[in-house]
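*Asks:* all I have is the shape, not the residue letters:
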C-alpha cells in the first residue's frame, strides 16, 4: 500500500511526498481510512510506530483552514508536545495550517496569541485545563486526539482530561492512542468516545525489522569501557544512550566528554529552556551523542539516529521497544545495542520472547581490531581527500628542512595519534563464556523452581501433620459447623460442664 492510496488532500499528499514517506506503517494503514470515514477510534500502538502521522494526516486533510482551532492534540509531556507540533507543522504548512504548542513553565500571553492564529493546538493537560477553566481561551475543535493516553493516566492527569472534555463540543471526532489498554483507559474511552472503531498493532509489528538488535555480555565494572569501545567501533553518525537514572546520565556525559566525544544529556531535572536547546543541538548536528533517561526521551523524534545504546537493560519489554524505536525511522535502517551482565541474561531472553524478536549475541572487538578498522577507514578517507592550495604550501615549507617521506610519516603519526584507540585489549565475555553463563542461568532457575517445590511439599507435610493426617480441608465436617477439632473441644467442654 502507498500513501497515495488514501486520497489525502493534494497539499497534504505533497508534504508527505517531500518528507520522503511512501509506504504507511501498520498503524497508519489501519487508522487513516477509519479517521477519514469520520469514526471515533481507539488505537493500541507503541511509541515509534508512526502514530502522529496516523492521526495528523487524515484530520489535516479534512480541515478547512478557516482561522479557527479545528484540531486539539493532548499529550503527556512538553517534549512530546514539541515533537508532535513540529511534525504536524511539517505536514500542514503547504495547506496553511498553523500549530500552537501549549505547556506549563512558559508565559501565558505568547501561548494565547499563538492559539488565536492556529488551526491545531498541541497541549499538555495541566496548562490546557488552566487556560480553559480561566476563560483565557475558548475553542471548539472538530477533532480531538489523546496521544499516549496510558502515560497521561500514569502521570496522574485523569481528572484534568475529564475536565478538559467538559469544554469540548459534543459534535466532534475523538481519537485515542495508547501503548497499553488497562481498565482505566477502557473506562475513559467509554466516557469520551462514541461507538469507536478499534485498531491494535501486535508486538511483532511494533519491532522494526530494519533495526539490527545485538547484545554484548560484560562484567558490571566494564560497562564504561565497553560503551566507549563500541562507539569507536560502530562510529555512529548520531546516537542515543539510554540510562536508568539521572545521576548515571550526568556521570556518563562527563566521562564521554573527557574521551573527546560531542555529547549532551537529557533528564527530568533540567530546566525547560536548557532541554529545548539541547534537543535542537542534537537535531541540527551540534551534538553527536545524546545520553538520556526513558522519561526524558519519551516522544523524542529525531531523524537520522543511526544507533541506540542501552547502557543498562530496561526494566520491561515496552521500554525496550520504546528505546529502540528512536532509530530505524522513516524506512531507514538502524542498530540497537544492549549491554548486559551475566546475571541479566535471563532478562534479555524474556524481552526477546515478549517482543517476538531475536537479538544476536556479539563479542566486543579487541583494541587491535578497532585500531585496524580505523586504519582502513583512515586510508580510504586520505585517498578521497581533495588537495588544497594551503596543504601544498605547507608541504613546500616543510621541505626546506625535511624530506618528503619524513613529512609523510610525521603527518600520518599526527593523524593516528588523534585516532588512537585506548583502553584494555579484551573487554566482556566471549561466545564460550556467554554459553556457560546462559547454562548457569538456566540451572539457577531450575534450582530455584526445585527449591520452591521442596518448600511447598514441606508446607503440605506440616499442614497434614497439624491436622492429624486428615487430608480433608479444615473447615469441612459432617455436622456443617466448624472444624473437627473445634467440635471435639466443644464436646469436651460440655462433658466437663
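*Replies:* On my side now, so go ahead. Here the structure is a predicted model, which means the values were calculated and not measured.

*Asks:* for the rest of this, base every contact and every neighbour count on C-alpha atoms.
*Replies:* Fine.

*Asks:* in the helix or strand hosting residue 465, what counts as buried?
*Replies:* Assessed by DSSP states H and E, residue 465 sits inside helix 431-466. By 16 or more other CA atoms under 10 Å, the buried positions in helix 431-466 come out as 434, 437, 438, 441.

*Asks:* report the contact partners of the last one.
*Replies:* Residues touching residue 441, when contacts are defined by CA atoms under 8 Å, 6 or more residues apart in numbering, comprise 343, 345, 346.

*Asks:* from these, which is closest to residue 179?
*Replies:* The nearest member of these to residue 179, counting by CA to CA, is residue 346 at 24.6 Å.

*Asks:* quick check: closest non-adjacent residue to the residue nearest the centre of the chain.
*Replies:* Most central in the chain under CA atoms, centre = their mean is residue 322, positioned 2.6 Å from the mean C-alpha point. Distance criterion CA to CA, 6 or more residues apart in numbering; nearest residue to residue 322, sequence neighbours excluded, is residue 47 at 5.6 Å.

*Asks:* second structure follows, compare the two:
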C-alpha cells in the first residue's frame, strides 16, 4: 500500500497533508504525483471527485520557491472552482512561504491588481480574467514553470479555447504543462499535441470514481406527483447536504420555491443569478445554512463541497456523461454518498442507456409510504422535543397556553394537537398515482389491458414480456396472462405496477408500430 510519506515531498508539505486528514493517496494521486515531481508533461483523465486537485497541487507547491514572481498558473472553467483550488493549495502550503491568489470575473479587479503587486507565486484563475490582467500588464507569466489546465473539457465547452491558447503563448516554452479532463474529445487532444511535449497519460476508470462509496438508486415516479415523491424520499433519508439537479432554470426556480413552501432549507443556483446572489447561495450551502442546493448542470460546474451526502436527479440527465458528472459531487474523500434518480415511466429507456454506457447498475426502490415517513419523522420530532425540554429554551409563554387549554382538554391531546400544528406542513401529500381502471375482467390482483398489436407484427408472449420489462422496468413476475390475437393483445399486469405500465406504454413503439394501451372491458358473461 502506498502512503503519502513514500513521495519525495518536503516535511512541511507532509505535515500539511497530515493536518488535512489525508490518510492514503487516491488512485490518481498515487499515479500522478511521482510523474509530476519528475518534471515531465502529463495528461490526467479523471472525473470530478477523484482527488485531482491534490494530485497536481502537492507537487506544484513542492516545486514553487520563495522567488517573488508567478511561478505556476492554474486555469479553471469557473470562479467557484478557482476559489476551491486556491483554498486547497493554501492548505497544502500552510507551512511553506507560498502565496496563492484566485483571480476571476465578478471580483474587483483593483483588489486583484494590488494583490499581484504585493507578489504571489501561484495564480489560479478563469481564462477571461487572466487574459484581462495580461492585457493590462498587471500579470506576467514569463517566469511560470508549471501550467495546469483543470477541467479542460469544461473550459472548451464554455468557449475558452482561444483565451487558453493566448495565455499559453505568454508562458515560457520550458514550462511543465499538466492537463486534467474528465473526457478526451478531439479538441483536447489537438490542444495537447500543440502545446505539450511527450506527455505521459494517467487515466482513472469510471469504476474507480463511482464505486464503492457511491450508492446509486432510482425511484419510479409519476410526473404529476413528482414533487410529493421527492419530499417523501428526502424525509426518509439521513440527509446532510444535498444537490438536486433540474434540467432548466425555470425548473430550478419552481422546485426551490415549492421546497421552501414545504419548510425545507433550499436555495436555487442557475445562470440567471447575479454573481453576488450566486456567492451568497454557495456560502450558505458550504456553511450548511441550507441543506438542499437546487441547480442546473451548468450552474453546478466547479462546485466542490466535500460533505455532500446526496445527489438527487430530480430530472434525469440527458446523457450518461452528465450522469457521471452529477453523481461525482457526492462520496468525496472516502465518504459514503448516495445518488438518487427520479424516473418517470417514459424515461425508463434513458435510464437503461445511462446504466449501459456508465457501466452502473442502479437499484430500484419504491417511494416510501406515508407510514414509513411518519415513523422516521416521529423519531426526529422526539429528539427535537427532548432537546427543547432539556435545554434552556424559554417555554413560559407556551406553558401559559397549555395551562389555559388544560381546563378543557387532557394534556396528551393538547400535545398531539401542538405537534400536528408544528409538523403537519412537513409531510408530503399523497405521492401515489390515483388510477381507477375499473373492472377489466382480470384475475384477482391484476389489471387487464388492451394493446393494439398482435400476431401480424410477429409478436409472441416472450417478445412482449421482454419489451415490457425493458420499457417499463418491471419484473416479469408482475405480468400475468397474455392473449395474443391477429391485430391486438390482452395482457394482465399486477395492480401495483398497472399505473406505471399504463403511463410507460402509451404512445411507445414496439417493432416500429405506435402502441395504444387501454384498460380492457370486462369479459361478457356467458348465459
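*Replies:* Sure thing, it's come through. Because the structure is predicted, anything quoted here is derived from the model rather than measured.

*Asks:* distance to residue 389 of structure 1 added to the buried residues of helix 431-466 of structure 1, as TSV?
*Replies:* Shown next, in TSV, are these (distance: CA to CA, whole Å):
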residue	distance to residue 389 of structure 1
434	54
437	58
438	59
441	62
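
*Asks:* from those residues, which single one is nearest residue 276 of structure 1?
*Replies:* Of all those, residue 276 of structure 1 sits closest to residue 434, with 41.6 Å by CA to CA.

*Asks:* how close does the closest one sit to residue 440 of structure 1?
*Replies:* Distance from residue 434 of structure 1 to residue 440 of structure 1, counting by CA to CA, to the nearest Å: 10 Å.

*Asks:* residue 312 of structure 1 too?
*Replies:* For residue 312 of structure 1, the distance to residue 440 of structure 1 (CA to CA) stands at 21 Å.

*Asks:* cool, and residue 52 of structure 1?
*Replies:* Taking CA to CA, one finds residue 52 of structure 1 at 45 Å from residue 440 of structure 1.

*Asks:* also residue 161 of structure 1?
*Replies:* Residue 161 of structure 1 is 49 Å from residue 440 of structure 1, where distance means CA to CA.

*Asks:* re the thing from before, just curious, which of the buried residues of helix 431-466 of structure 1 is nearest to residue 338 of structure 1?
*Replies:* For the buried residues of helix 431-466 of structure 1, the nearest to residue 338 of structure 1 is residue 434 (14.5 Å; CA to CA).

*Asks:* for the host helix or strand of residue 386 of structure 2, buried residues please.
*Replies:* Using DSSP H and E, residue 386 of structure 2 sits in helix 370-390. Within helix 370-390 of structure 2, the residues that qualify as buried are 370, 373, 374, 377, counting by 16+ other CA under 10 Å.

*Asks:* could I get the contacting residues of the third one?
*Replies:* For residue 374 of structure 2, the contacting residues are residue 427, taking CA under 8 Å, 6+ apart as the criterion.

*Asks:* what's the burial count for residue 121 of structure 2?
*Replies:* Number of residues near residue 121 of structure 2 (other CA atoms under 10 Å) recorded here: 23.

*Asks:* quick one: map it onto structure 1.
*Replies:* Per TM-score structural alignment, the equivalent position to residue 121 of structure 2 in structure 1 is residue 119.

*Asks:* residues near the closest residue to its match other than its chain neighbours, how many?
*Replies:* Excluding its sequence neighbours, the residue lying closest to residue 119 of structure 1 (CA to CA, 6+ apart) is residue 69, at 4.4 Å. When neighbours are counted by other CA under 10 Å, residue 69 of structure 1 registers 25.

*Asks:* ditto for residue 395 of structure 1
*Replies:* Counted with other CA under 10 Å, the neighbours of residue 395 of structure 1 add up to 15.

*Asks:* so where does it fall, helix or strand?
*Replies:* helix 389-398.

*Asks:* what residues of stretch 283-298 of structure 1 count as buried?
*Replies:* By 16+ other CA under 10 Å, the buried positions in stretch 283-298 of structure 1 come out as 283, 287-298.

*Asks:* and the end-to-end length of that stretch?
*Replies:* 15 Å.

*Asks:* what's it in contact with?
*Replies:* If you take CA under 8 Å, 6+ apart as the criterion, stretch 283-298 of structure 1 is touched by 79-80, 237-246, 249, 252-253, 261-268, 281-282, 302-303, 319, 322-323.

*Asks:* now the residues you listed: which count as buried?
*Replies:* The buried subset of the contacts of stretch 283-298 of structure 1 - by 16+ other CA under 10 Å - is 79-80, 238-244, 246, 249, 252-253, 261-267, 282, 302-303, 319, 322-323.
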